[in-house]
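> After the sequence you'll find the predicted model.
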Amino acid sequence: MRIGEAATRSGVSAKMIRHYESIGLLAPAPRRDNSYRDFDARDVHDLTFIRRARDLGFSIEEIGRLLALWRDRDRPSREVKEIAQAHVADLEARIARMQDMVETLRHLSEACAGDERPDCPILTGLAGEKTKAAGSHAGQPDQADQGADQR
């Protein structure tokens, strides 16, 4: 099948298929006499696998390792589990950082009057300055400083 049909069947755009071929994630499809790529069912399966893994947030490197493990029928499942668990830990850490960002922005937004006055705790917090409304308590940095330190 040609690239358009492979794209439709797998849910991966033709542009991304070409990209995956160029970086070696997907083996280059053989060419027909007219130089069109000729994809088969295995290619579509691999592309679907890649799309699903991307939807779960796996990196290209992780997907390459997962594809290699998928193709190796003698693979130890612990290797697959280790990749998945490491990815879960990374996602959880990113979620925690995002929750910190939400709390910092919520705190700064609540401290901002949002009126005609020029003073704005949001801009002051982004600039790394202390605000009266968002100032330190007992010598501890405010949430804006904590969020900035973690990024």
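Right, received. Where do you want to start? Residues are numbered from 1 along each chain as shown.
> C-alpha from now on. contacts and neighbour counts both.
Noted.
> all strands for the chain, in order.
Counting by DSSP state E, no segments of the chain form strands.
> what separates the spatially most central residue of it from residue 106, distance-wise?
To find the centre residue of the chain, average its C-alpha atoms and take the closest one (Cα atoms, centre = their mean): that gives residue 57, at 4.8 Å. Computed as Cα to Cα, to the nearest Å, the residue 57 to residue 106 distance reads 27 Å.
> likewise residue 114?
Residue 114 sits 13 Å away from residue 106, taking Cα to Cα as the criterion.
> likewise residue 127?
In this structure, residue 127 and residue 106 are separated by 16 Å, where distance is defined by Cα to Cα.
> who has more neighbours, the two?
Per other Cα atoms under 10 Å, whichever of residue 127 and residue 106 has more neighbours is residue 106, with 15 against 12.
> so how far is the longest helix seen in the chain from its chain's centroid?
Longest helix in the chain by number of residues, with DSSP state H as the criterion: helix 77-111. Centroid separation for helix 77-111 versus its chain: 11 Å, with Cα atoms, centre = their mean, to the nearest Å.
> ok, second structure coming up, stack it against the first:
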Amino acid sequence: MNIGDAALASGVSAKMIRHYEEIGLIPKAARTDAGYRTYAERDIHLLRFIRQGRLLGFSMKQIAELIGLWLDQSRSSSKVKQLALSHIRELDDKINELQAMKATLERLAHDCHGDARPECPILEGLGGGTCSGPNHSQC
């Protein structure tokens, strides 16, 4: 199938398919005599694998590792599990960061009167709380 059909079948855009090929995440596509890329069912399966990995938040480096493990029939499942558990720890760290950001923004929004007054704890919080105004005129 051509790149458009591969994109539809895999859920990965043609642009990203070209990118994955360019960075070596997937092998170079076979080409027709006219130079058009062609993809087999195995290629589509690999693209779906990558798409699912991206949906789960794995980095490109981690996906490359997962592909290597997936293609290595003599792999140990413990290596795959170790990679997954490492990613879970990274996700936990991101969740904690996002929760702290949310709590800070909720506090700032709560403290803001939201009326005609120029004082705004949200802007003061974003500015480090030491100055107000775009030119720091009220430092």
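Nice, thanks for sending it over. What you see is a predicted model; the values in this text were computed from it and never measured.
> Just give the TM-score of the two.
The TM-score (TM-score structural alignment, normalised by the length of structure 2) is 0.91; 130 aligned residues with a Cα RMSD of 0.9 Å.
> Number of residues surrounding the aligned residue in structure 1 for residue 78 of structure 2?
Under the alignment (TM-score structural alignment), residue 78 of structure 2 pairs with residue 78 of structure 1. By other Cα under 10 Å, the residues close to residue 78 of structure 1 number 9.
> And residue 78 of structure 1, how far from residue 86 of structure 1?
As judged by Cα to Cα, residue 78 of structure 1 and residue 86 of structure 1 stand 12 Å apart.
> cool, and residue 146 of structure 1?
In terms of Cα to Cα, residue 146 of structure 1 sits 26 Å off from residue 86 of structure 1.
> what does residue 97 of structure 1 give?
With distances taken as Cα to Cα, residue 97 of structure 1 is found 17 Å from residue 86 of structure 1.
> Neighbour count for those two, which is higher?
For the pair residue 97 of structure 1 and residue 86, the greater number of neighbours falls to residue 97 (15 against 11), based on other Cα under 10 Å.
> any idea how far that one is from residue 117 of structure 1?
31 Å.
> With residue 27 of structure 1 instead?
Looking at residue 27 of structure 1 against residue 117 of structure 1, where the rule is Cα to Cα, the gap reads 61 Å.
> So between these two, which is more surrounded?
Per other Cα under 10 Å, whichever of residue 27 of structure 1 and residue 117 has more neighbours is residue 27, with 12 against 8.
> Now for that one: which residues touch it?
Residues in contact with residue 27 of structure 1, defined by Cα atoms under 8 Å, 6 or more residues apart in numbering, are residue 21.
> corresponding residue for it in structure 2?
Using TM-score structural alignment as the criterion, residue 27 of structure 1 maps onto residue 27 of structure 2.
> any idea how far residue 22 of structure 1 is from residue 15 of structure 1?
11 Å.
> counterpart of residue 49 of structure 2 in structure 1?
Mapped onto structure 1 by TM-score structural alignment, residue 49 of structure 2 lines up with residue 49.
> can you list contacts of stretch 66-83 of structure 2?
If you take Cα under 8 Å, 6+ apart as the criterion, stretch 66-83 of structure 2 is touched by residue 62.
> 10 Å - rerun?
By Cα atoms under 10 Å, 6 or more residues apart in numbering, the residues outside stretch 66-83 of structure 2 that reach it are 25-26, 46, 49-50, 53, 58, 60-65, 84-88.
> same question, stretch 6-13 of structure 2
Residues outside stretch 6-13 of structure 2 that contact it (Cα under 10 Å, 6+ apart) are 1, 3-5, 14-17, 19, 37-41, 43-52.
> So among those, which ones count as buried?
Members of the contacts of stretch 6-13 of structure 2 that pass the buried threshold by neighbour count (16 or more other Cα atoms under 10 Å) are listed as 3-4, 14, 17, 37-39, 43-44, 46-51.
> got a list of what residue 61 of structure 1 touches?
Contacts of residue 61 of structure 1 by Cα under 10 Å, 6+ apart are 25, 67.
> From residue 92 of structure 1, how far off is it?
For residue 61 of structure 1, the distance to residue 92 of structure 1 under the criterion Cα to Cα works out to 19 Å.
> Understood, closing this out.
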